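J.: only geometry, no sequence info:
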């Protein structure tokens, strides 16, 4: 009699879960993507949901870092100032956090947009058309490279920072000279847009920063105080 023994072979299958590393998008790839079909001539939508068409005015937050005040000229009634001028606003068209929604892609918190010495050639994104109303002469610093920073955050927030030297008009009252006290302005506004398009606001914390030693740098004057205010006005082109 033949005996058959049935041998059961158990196959143990081990399942190995492989963890795939996230793909990191490079700055060059991100910039190429967000600037494709981007029109810098059109201002971004505002963040106000009650304005269905345009989203309301673009909120531009302003901050100034005063580096020096010099050459207070009581004959020509002007003074010179050097400062870093910063603006922040949001342009949802440039937000790139959507690229990591799939879960397998990682993006940096911000990318830096390089600029050219020629301001006309460096215009790649929309920026506020800010100008200084009491400016007589102005220049941007270009040594060794243009002292300009454009930083695009992944949520679409833009930081624009530029180093400027300006000669500014300052009407003076000199009847108490040399014991006079003068109020000199740095007066900025949008050149073409109205308050329906752009709304300027001073940065909530430290809107004006001062370099150490600034108050002691003036030979004939003492810097007593620096304050901020608003100068919205009505012109023929709007408010």
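T.: Nice, I can see it. What you are looking at is a predicted structure, and each value in this text was computed from that prediction instead of being measured. Residues are numbered from 1 along each chain as shown.

J.: switch to C-alpha atoms for all contacts and neighbour counts from now on
T.: Fine.

J.: Now do the strands in this structure.
T.: For the chain, the strands defined by DSSP state E cover 23-24, 58-73, 78-90, 105-106, 110-112, 130-132, 135-140, 148-153, 157-169, 188-190, 198-202, 208-210.

J.: Residue 179 is nearest to which of the ones you listed?
T.: strand 58-73 (14.5 Å; Cα to Cα).

J.: ok, residue 66 - contacts?
T.: Applying Cα atoms under 8 Å, 6 or more residues apart in numbering to residue 66 gives the contacts 81-84, 208-211, 214.

J.: any chance of the residues you listed in a markdown table, plus distance to residue 74 and neighbour count?
T.: Converted to a markdown table, the contacts of residue 66 look like this (distance: Cα to Cα, whole Å; neighbours: other Cα atoms under 10 Å):
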| residue | distance to residue 74 | neighbour count |
| --- | --- | --- |
| 81 | 15 | 18 |
| 82 | 19 | 19 |
| 83 | 21 | 19 |
| 84 | 25 | 17 |
| 208 | 25 | 16 |
| 209 | 26 | 15 |
| 210 | 23 | 15 |
| 211 | 24 | 11 |
| 214 | 20 | 15 |
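
J.: now, which of those sits nearest residue 150?
T.: Closest to residue 150 out of those is residue 84 (13.2 Å), distances taken as Cα to Cα.

J.: Identify the spatial nearest neighbour of the closest one, chain neighbours not counted.
T.: Nearest residue to residue 84 in three dimensions, chain neighbours excluded: residue 163, at 4.4 Å (Cα to Cα, 6 or more residues apart in numbering).

J.: okay, now the one to match up with it:
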């Protein structure tokens, strides 16, 4: 066969393939045009008009929630951030006649077509911020099958209000809710309900969801009817997420350090009564440390008018530390009580034996009162310094320190028993 004949043969095959496509390809082309017509008819004939169920009953919208992420819980602002997949299902017989004309049993619509179709006007009453994900396209889809069942799915991030009761903080359990409600249609026109089929739960949590400070113990669902400004009831769905706070972090970061500060303040009872600088420094340091710890604990919490469990602990620890400082002040006063008692020159037998040359004393060694009463400084008089430990006041101060060594730990242990028994 010549080269010219080869060219004619190839040209004939190309023309045949273009002008007379295969049966499968022809069917695909027909399906494409047919589906395009169905989309056009649906957008034109249905549009934004809500479905009209038989007998004038309300539109039933079944709901499902998939909790994809639980980002944060803010006690100061009393809110939480959650990412969800929202699934809505309802029945619209108007889709049946148009889908029957298509080549498939299901028709899907892109996000641009969805803007021209009716969707349930769902909103979140306790929402502070909401965002529909749009990378790379808006994360939402709408589809309808041959039976007239319509499904809508959207991926949404929400920051929701969560009123918290912090009386038992940090041993508290909180309930944060996801609320959904129809905005414009009353429950006579649109009714929301949770979709539950067999063992399938309408609210499902992603197994990878993990919170650093809380544990999700359960998710409870309920339905409500709420009256709005138009004085008509609106159908509302609520998913209550039960959160239990993890206590290990607070034990390590709050309770153990404050407990050690209290123990440190008790070291003052083992120091000598005369070690004034050391005992004062230890007492002031422990008091300031407890005040700083208490301020740090409440920095991340709202300013509530009631007392929290952590406030009871911090206040009691501060009370014990301050009491240790007061104990030293009392012990010091007792130890010095007998040293400053006045005496007269005639009461001191050693003075007459002192020669006239030695009667001159420094002003810091002898103090003469208005009534002629003289007092000697114990720090400069060796006689009084040696006898100081034998005064009744010093002995009483020692007894006070010894009693405090046992009394303070006993009272603190009793407080711990009552505290942990009450809050745990």
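T.: Arrived safely. Note that the structure is predicted; figures quoted are calculated from it, not measured.

J.: Give me the TM-score for this pair.
T.: Overlay of the two chains. TM-score (TM-score structural alignment, normalised by the length of the first structure): 0.78; 201 aligned residues with a Cα RMSD of 2.1 Å.

J.: re the thing from before, got the strands of the first structure as TSV, with distance to residue 96 of the first structure columns?
T.: Below are those laid out as TSV (distance: least, Cα to Cα, whole Å):
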stretch	distance to residue 96 of the first structure
strand 23-24	13
strand 58-73	19
strand 78-90	12
strand 105-106	11
strand 110-112	9
strand 130-132	26
strand 135-140	30
strand 148-153	8
strand 157-169	10
strand 188-190	28
strand 198-202	23
strand 208-210	31
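
J.: how near is the nearest residue to residue 99 of the first structure once chain neighbours are set aside to residue 94 of the first structure?
T.: Distances taken as Cα to Cα, 6+ apart place residue 105 nearest to residue 99 of the first structure, at 6.8 Å, with adjacent residues excluded. Using Cα to Cα, to the nearest Å, we find residue 105 of the first structure at a distance of 17 Å from residue 94 of the first structure.

J.: So these two - more neighbours on which side?
T.: Set side by side, residue 105 of the first structure and residue 94 show more neighbours around residue 94, with 22 against 15, by other Cα atoms under 10 Å.

J.: need the contact list for that one.
T.: Neighbouring residues of residue 94 of the first structure by Cα under 8 Å, 6+ apart: 34-35, 152, 154-156.

J.: Neighbour-wise, give me the winner out of those.
T.: Highest count within the contacts of residue 94 of the first structure by other Cα under 10 Å belongs to residue 152, 23 neighbours.

J.: out of the contacts of residue 66 of the first structure, who's nearest residue 229 of the first structure?
T.: So of the contacts of residue 66 of the first structure, ranked by how close each gets to residue 229 of the first structure (Cα to Cα), first place is residue 208, at 11.4 Å.

J.: shouldn't that closest one be in contact with residue 83?
T.: No. The pair residue 208 of the first structure and residue 83 does not pass the contact test of Cα atoms under 8 Å, sitting 10.1 Å apart.

J.: intersection of neighbour lists for the two?
T.: By the contact definition Cα under 8 Å, 6+ apart, residue 208 of the first structure and residue 83 are jointly contacted by 64-66.

J.: can you count the residues close to the residue nearest to residue 84 of the first structure?
T.: 20.

J.: Give the equivalent position in the second structure for it.
T.: By TM-score structural alignment, residue 163 of the first structure lines up with residue 155 in the second structure.

J.: Quick check: its match vs residue 130 of the second structure, distance?
T.: Taking Cα to Cα, one finds residue 155 of the second structure at 11 Å from residue 130 of the second structure.

J.: repeat for residue 109 of the second structure
T.: Going from residue 109 of the second structure to residue 130 of the second structure by Cα to Cα gives 23 Å.

J.: What segments of the second structure are helices?
T.: 3-19, 23-45, 94-99, 111-114, 248-250, 256-265, 276-298, 309-336, 382-387, 392-423 (DSSP state H).

J.: count of residues packed around residue 418 of the second structure?
T.: Using other Cα under 10 Å, the number of residues around residue 418 of the second structure comes to 10.

J.: Please apply the same query to residue 113 of the first structure.
T.: 17.

J.: Check residue 404 of the second structure too.
T.: Neighbour count for residue 404 of the second structure, taken as other Cα under 10 Å: 18.

J.: before we move on, what about residue 134 of the second structure?
T.: 11.

J.: I'd say residue 185 of the second structure and residue 232 touch.
T.: No. Taking Cα under 8 Å as the definition, residue 185 of the second structure is not a contact partner of residue 232, at 9.2 Å.

J.: Have a look at these two and say which one is more surrounded.
T.: Between residue 185 of the second structure and residue 232, counted using other Cα under 10 Å, the more crowded position is residue 185 (19 against 14).

J.: Could you find the counterpart of the more buried one in the first structure?
T.: By TM-score structural alignment, residue 185 of the second structure lines up with residue 193.

J.: contacting residues around its match?
T.: Residues in contact with residue 193 of the first structure, defined by Cα under 8 Å, 6+ apart, are residue 129.
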